[in-house]
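# this one's sequence-less:
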């Protein structure tokens, strides 16, 4: 019988090895992970379209699937074009906003009677604002450039998805093992579908309300900030905070008075608080069953490994780990520690690994 110390040591070594492989294989894995997300979205949207109909008639699958594919492609192209155009314009205007920020520092020094005027270069390197905006534009360009590789991955996933179930079933030696594996996959699919459906709906609402508020007040780049708010809403906790800070800082240097800045900061704060703390928890319910501390640790871990993509995927990946660990007696304590209430998977756990 193996010593518990040997088991723990081997487990820690395996986790470290997997983490190391995820880091060094980031350039190869990220496009494939993005392709998996797109593939999943296409199939999910196709199922939604198949429910469209009147009476007993429903939209056929051979129409719903291409329609979902074209919808995802059209929306992605439109969003990338709008964001790229806004970032390019913001990169041109950044020096003006930087000079305005330096003027505000000078005014603050006069108000507080400071001997040495605080300058922007004291807080950050010179011309960092234009470089940050240019880096953002470069990121969008990089994503657009890797779109061809993502498209190839998605194409092969779509072509081979009809054989996935048959291959998955033949991985296991007995029908009981196969049924258990399919049950785990179904539980993971239900949780992730629930999470992404609710999260996408509230993220779209957040982005639209952010854009409308900024348009109403007259702040430029309202569409860009709406998209940023939509994207950052997928990042737990800190995403909503960053979504308020960016447009508020621009309002501070764009307007000559404080009321617009206060209105934007307060308005966006109310939107983020109402959606993130009142509406989203009601819609999400207790389906995820994740500890808040675990979510923050997962955010830090996956963010360190895969950057923004890892932050967006931290919750679904952790949900998958909890569901899989809860089905086996040897790993059930891990699922209990990661869960919010300690109640995980009412079904009888599997005694032996698949």
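That came in fine, so what should we check first? Here the structure is a predicted model, which is why all the values come from computation and not from measurement. Numbering: from 1, shown residues only.

# When you work out contacts or count neighbours from here on, use the C-alpha atoms and nothing else.
OK.

# Report the distance from the helix or strand where residue 135 lies to the chain centre.
Assessed by DSSP states H and E, residue 135 sits inside helix 128-145. With CA atoms, centre = their mean, to the nearest Å as the basis, helix 128-145 stands 19 Å off its chain's centre.

# outside of that helix, which residues touch it?
Applying CA atoms under 8 Å, 6 or more residues apart in numbering, the contact partners of helix 128-145 are 80, 83, 84, 87, 88, 90, 91, 92, 94, 95, 98.

# Tell me which entries of the residues you listed lie within helices.
Those of the contacts of helix 128-145 mapping onto helices are 80, 83, 84, 87, 88, 90, 91, 92, 94, 95, 98, per DSSP state H.

# between those, which is closest to residue 167?
Distance to residue 167 across these (CA to CA) is lowest for residue 80, with 36.0 Å.

# what number of residues lie near the residue lying closest to the closest one once chain neighbours are set aside?
Closest residue to residue 80 apart from its sequence neighbours, by CA to CA, 6 or more residues apart in numbering: residue 140 at 7.2 Å. Using other CA atoms under 10 Å, residue 140 has 17 other residues around it.

# Next: residue 258.
Using other CA under 10 Å, residue 258 is surrounded by 11 other residues.

# so it sits right up against residue 248, yeah?
No. Counting by CA atoms under 8 Å, residue 248 is not a contact partner of residue 258; they are 10.7 Å apart.

# for the chain, what spans make up the helices?
Under DSSP H, the chain gives helices at 4-24, 26-50, 61-111, 120-123, 128-145, 147-160, 164-169, 175-217, 222-232, 238-254, 258-273, 280-284, 292-326, 332-338.

# ok, structure two:
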């Protein structure tokens, strides 16, 4: 039995002092949350850009990080511009076409074969298609642009609130640049702040978490992007309205396991509206969309995931759903994205440190597999 130290006056004072210090630290963070938020946002962005900076420095054989950081910003800007040039015109055309379909569906009383009229009545009564149509109109987008220009004019005329907002964004940008310049030094500085007694264990755990998150998140982001492109192509082939928008939306949902199934709901509504306007058989169009779901899922499971993510997590589907619920409740949508690597990591540490099962093989996880060379670069 472990001998417990007696609660002397000196020990009680130290415990109280420690509790007061922790509470005071949290209160200080709460007071300074407005000043700390730009730094936290900048740190997240810098964390995501740092691999690109390291890649530029290695490929172009640069000595300093200034040129590599500049190249990283230019590459991100060029990538976003190319995506806008390639997809934005098609998205605008699809939105305009969808607005016409919605307008026709609101006033179209014809029924679709094998679809009860009560279904149409329920949809028309519970969904405000006029408001949706207004959101998709060019006038609505023009009003948003006018509001943006009015905000810029408010900044020009000396609005204090607008000036503070602009300065905040500039501070975030400066934070990003300065963090990227001394990224490794800052990490070493954070490690030195940990007491020497706990530093090896905490640094080891932090490195494991970072490695797990890097491999899983980057690999899953690539998988989600490829899946979104495949869905967009498939929906374009079958002639579904808003094909690119819906495909990319399902790709984003694919960041969370099983969440892409939510995309079936807007798919049904789009099939219903398209069939009502064009006279296409609803069930044929819906069946073609379901076929797209099945084909993309097969391509994802057979070709994309094994080559990008390596082995599957090895977790039971019930455990996966439970981990998604727990981490989603704690951390929101971000928690659902990082639920699987955190769960596999917690199980591994539980087996290693709690029950001491060194001989028990932990479940296969992204921490045990390596992402392909293209993903790491």
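All right, it came through fine. Being a predicted model, the structure only gives us computed values, none of them experimental.

# rewinding a little: filter the ones in helices among the contacts of helix 128-145 of the first structure to the buried ones?
By neighbour count, with 16 or more other CA atoms under 10 Å, these hold 80, 83, 84, 87, 88, 90, 91, 94, 98 as buried.

# The last one and residue 248 of the first structure: what is the separation?
Which is residue 98 of the first structure. Separation of residue 98 of the first structure from residue 248 of the first structure (CA to CA, to the nearest Å): 15 Å.

# Please apply the same query to the fourth one.
For residue 87 of the first structure, the distance to residue 248 of the first structure (CA to CA) stands at 17 Å.

# same question, the first one
In this structure, residue 80 of the first structure lies at 23 Å from residue 248 of the first structure, with CA to CA as the measure.

# since we're on residue 335 of the first structure, how many residues are nearby?
Around residue 335 of the first structure there are 24 residues (other CA under 10 Å).

# Likewise for residue 150 of the second structure?
Residue 150 of the second structure, neighbours per other CA under 10 Å, totals 12.

# The helix holding residue 135 of the first structure versus helix 26-50: what angle between them?
Orientation check (axes from the mean of the first three to the mean of the last three CA atoms, to 10 degrees): helix 128-145 of the first structure against helix 26-50 gives 70 degrees.

# Now do the buried residues in helix 128-145 of the first structure.
The neighbour-count check on helix 128-145 of the first structure (16+ other CA under 10 Å) flags 129, 130, 133, 134, 136, 137, 140, 144 as buried.

# Equivalent analysis for stretch 166-177 of the second structure, please.
Neighbour counts over stretch 166-177 of the second structure (16+ other CA under 10 Å) mark 168, 172, 173, 175, 176, 177 as buried.

# now it, how far from the centre of its chain.
Mean-position distance between stretch 166-177 of the second structure and its chain equals 22 Å (CA atoms, centre = their mean).

# go on, stretch 222-234 of the second structure?
Computed by CA atoms, centre = their mean, the separation of stretch 222-234 of the second structure from the middle of its chain amounts to 15 Å.

# With the first structure overlaid, how far apart is that stretch on average?
Here the mean offset of stretch 222-234 of the second structure against the first structure after fitting is 2.0 Å, by mean CA distance after the TM-score superposition for the first structure.

# what span of the first structure lines up against that stretch?
Matched against the first structure by TM-score structural alignment, stretch 222-234 of the second structure falls on residues 201-213.

# what sits against residue 255 of the first structure?
Shown in contact with residue 255 of the first structure (CA under 8 Å, 6+ apart): residue 261.

# State the distance from it to residue 100 of the first structure.
10 Å.

# Adding distance to residue 206 of the first structure, write the ones in helices among the contacts of helix 128-145 of the first structure out as JSON lines.
Output for those, formatted as JSON lines (distance: CA to CA, whole Å):
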{"residue": "80", "distance to residue 206 of the first structure": "19"}
{"residue": "83", "distance to residue 206 of the first structure": "17"}
{"residue": "84", "distance to residue 206 of the first structure": "21"}
{"residue": "87", "distance to residue 206 of the first structure": "20"}
{"residue": "88", "distance to residue 206 of the first structure": "24"}
{"residue": "90", "distance to residue 206 of the first structure": "22"}
{"residue": "91", "distance to residue 206 of the first structure": "25"}
{"residue": "92", "distance to residue 206 of the first structure": "27"}
{"residue": "94", "distance to residue 206 of the first structure": "26"}
{"residue": "95", "distance to residue 206 of the first structure": "29"}
{"residue": "98", "distance to residue 206 of the first structure": "28"}
